[in-house]
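Peer 1: Okay, predicted coordinates and the sequence, questions at the end:
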Amino acid sequence: MIRAVLPGRARRAPRRSATTAFDHELLQAAGLGDIAGVRLALEAEVAVDVRDGHGRTPLLLAALADHVDTARPLLDAGADPNAQDDRQDSPWLVTGVTGSVAMMRLLLPHGPDLTLRNRYGGVSLIPAAERGHVAYVRAVLDETCIDVDHVNRLGWTALLEAVILGDGGRAHQQIVELLLAAGATPDLPDGDSVTPLEHAERRGFTEIAALLRRAS
């Protein structure tokens, strides 16, 4: 398996909202996982990156619902994995929210921009760490060159989010282990100069605190 896909340049799709019946059908089919409907609309030469009222493309709708097989013909038709909606979500970014390794791997050969940021200023690794998506965190660290120490607008890295917003359970313990093994800086503090270890101790996360002490 290819280990790293270099960050690509975000391709900004024209913000053309749906205007025809086929436009609406493509958007609806993508969101519902209707592969036949997607293919029919594409055969009618609907713009593959047509937008709905919130700026979402068919590929983004498919990614949000984790319809991997539906996303495939959209990508084959040239759908943009970096097209962001009015919430700054993109097909690539939402894989970190859903935790879908299959969708992540489907998008990788199509040039997703690993530096693209969501509305919180975070890359896809950060929401995955927060939500306890162990398999996704492992895969995105192993198979891409995503920045493990990226800091979002809250002043938090993936490591900080795993501690601050996690529950301290086994999934978040594993994520902390994965992040540290990938080179995350164990004592990189938040905007208030509080380190991950201090957050873990304050929350009573004994196992995570021990991991952070060993890494410091």
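Peer 2: Looks like it came in fine. This structure is a prediction, so every number in the text was calculated from the model and none was measured. Numbers count the residues shown, from 1 in each chain.
Peer 1: For the rest of this, base every contact and every neighbour count on C-alpha atoms.
Peer 2: Will do.
Peer 1: residues in contact with Val38?
Peer 2: Contacts were defined as CA atoms under 8 Å, 6 or more residues apart in numbering; by that measure Val38 touches Glu25, Leu26, Ala29, Ala30, Thr70, Pro73, Leu74.
Peer 1: Can you name the two of those that sit furthest apart?
Peer 2: Looking at those by CA to CA, the two members farthest from one another are Glu25 and Pro73, with 14.9 Å of separation.
Peer 1: more crowded one of these two?
Peer 2: Glu25 (20 against 17; other CA atoms under 10 Å).
Peer 1: which element is that one on?
Peer 2: Secondary structure here is read from DSSP states H and E; on that basis Glu25 sits in helix 21-32.
Peer 1: another one to put next to it:
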Amino acid sequence: MRHVIHALLLLVALMPIAARASALHDAVGAASLSRVEELIASGEAIDTKDSLGRTPLLLATELNHIEIARALIVAGADVNAKDSKLDSPYLYAGAEGRLDILKLTLEHGADLRSTNRYGGTALIPAAERGHVEVVRTLIAAGVDVDHVNKLGWTALLEAILLSNGGPAHQEIVRQLIAAGASLNLADREGVTPLRHAQNKDFQPIAAMLLEAGAR
């Protein structure tokens, strides 16, 4: 009997994360807006966290369930609540290009100064990953375009260093220049955005930087 109990306890410990989360997490995972609304109306704790530290809103953001995210945010879910990886609905939406949810978080108290586990704002990974409209939205919202993360990189540096230099990243560099990003803010090795662009043979980006006065 003791062995059976031990086996059952082990099985519970190995159950999927969703099984150890709240009913609201389960409803989000099932993409059931009606169930989410029902649970909100019944007074279910809206910012409870699962075993990864995710709130239902963060899970909805990860799954890109826009209307569910809207319902949770309108009901007062914390758009800045971080999980064990230091992601929040706002930061995750920015990094992963979830534009609709990002806009909702900005309308409901997103902390523009909050940073992810790399010490970067939402703008930096958005610039790296080529999310043009997200970058535009974050710049308009007032995110610091010259914030430096733990790697010593700004959004402008990441848009060059970690990209393929294609049209999306060219447009992002154009936006950052227009927003007044510091063109000569170098990385920890003293290499400037212009030098990185030249080293990678990103000619359109290098030309933009030179025209804007980069050195």
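Peer 2: Thanks, I have it. No experiment lies behind these values; they were computed from the predicted model shown.
Peer 1: Tell me how the two chains score on TM-score.
Peer 2: Aligned and superposed, the two chains score 0.87 in TM-score terms (TM-score structural alignment, normalised by the length of the second structure); 195 aligned residues with a CA RMSD of 1.5 Å.
Peer 1: returning to what we had before: now the element after the helix holding Glu25 of the first structure, going C-ward?
Peer 2: Towards the C-terminus, the helix or strand next in line after helix 21-32 of the first structure, according to DSSP H and E, is helix 35-43.
Peer 1: Next, the buried residues of that next one.
Peer 2: Under the neighbour-count criterion of 16 or more other CA atoms under 10 Å, helix 35-43 of the first structure has Ile35, Gly37, Val38, Arg39, Ala41, Leu42 buried.
Peer 1: average offset between it and the second structure?
Peer 2: Comparison of helix 35-43 of the first structure with the second structure after fitting gives an average deviation of 1.6 Å (mean CA distance after the TM-score superposition for the first structure).
Peer 1: so where in the second structure does that helix end up aligned?
Peer 2: Residues 33-41 of the second structure are where helix 35-43 of the first structure aligns, taking TM-score structural alignment as the criterion.
Peer 1: shouldn't Asp47 of the second structure be in contact with Val79?
Peer 2: No. Between Asp47 of the second structure and Val79 no contact is recorded; they are 9.6 Å apart, counting by CA atoms under 8 Å.
Peer 1: Name the residue in the two with the higher neighbour count.
Peer 2: Neighbours of Asp47 of the second structure and Val79, each counted by other CA under 10 Å, are more numerous for Val79; the result is 27 against 20.
Peer 1: How much space separates Ala21 of the second structure from Ala159 of the second structure?
Peer 2: In this structure, Ala21 of the second structure lies at 37 Å from Ala159 of the second structure, with CA to CA, to the nearest Å as the measure.
Peer 1: repeat for Ala7 of the second structure
Peer 2: Distance from Ala7 of the second structure to Ala159 of the second structure, counting by CA to CA: 50 Å.
Peer 1: what about these two, which has more around it?
Peer 2: Neighbour totals were compared for Ala7 of the second structure and Ala159, and Ala159 leads with 29 against 12 (other CA under 10 Å).
Peer 1: sorry, back to before: distance between the match of helix 35-43 of the first structure and the chain's centre?
Peer 2: The gap between where stretch 33-41 of the second structure is centred and where its chain is centred comes out at 25 Å by CA atoms, centre = their mean, to the nearest Å.
Peer 1: next one: stretch 205-216 of the first structure
Peer 2: Distance, stretch centre to chain centre, for stretch 205-216 of the first structure: 26 Å (CA atoms, centre = their mean).
Peer 1: Which positions within that stretch qualify as buried?
Peer 2: For stretch 205-216 of the first structure, the neighbour count (16+ other CA under 10 Å) marks Phe205, Ile208, Ala209, Leu211, Leu212 as buried.
Peer 1: Also stretch 182-189 of the first structure?
Peer 2: If you call a residue buried by 16+ other CA under 10 Å, then stretch 182-189 of the first structure has these buried ones: Ala184, Thr185, Pro186, Asp187, Leu188, Pro189.
Peer 1: how about the first one, what's its match in the second structure?
Peer 2: Taking TM-score structural alignment, the alignment pairs Ala184 of the first structure with Ala181 from the second structure.
Peer 1: And the strands in the second structure?
Peer 2: When secondary structure is read from DSSP state E, the second structure shows no strands.
Peer 1: Please determine how far Tyr120 of the first structure is located from Asp34 of the first structure.
Peer 2: Going from Tyr120 of the first structure to Asp34 of the first structure by CA to CA gives 31 Å.
Peer 1: Map Lys85 of the second structure across to the first structure for me.
Peer 2: Checking TM-score structural alignment: Lys85 of the second structure goes with Arg87.
Peer 1: ok, now which ones touch that match?
Peer 2: Under the criterion of CA under 8 Å, 6+ apart, the contact list for Arg87 of the first structure reads Asn118, Arg119.
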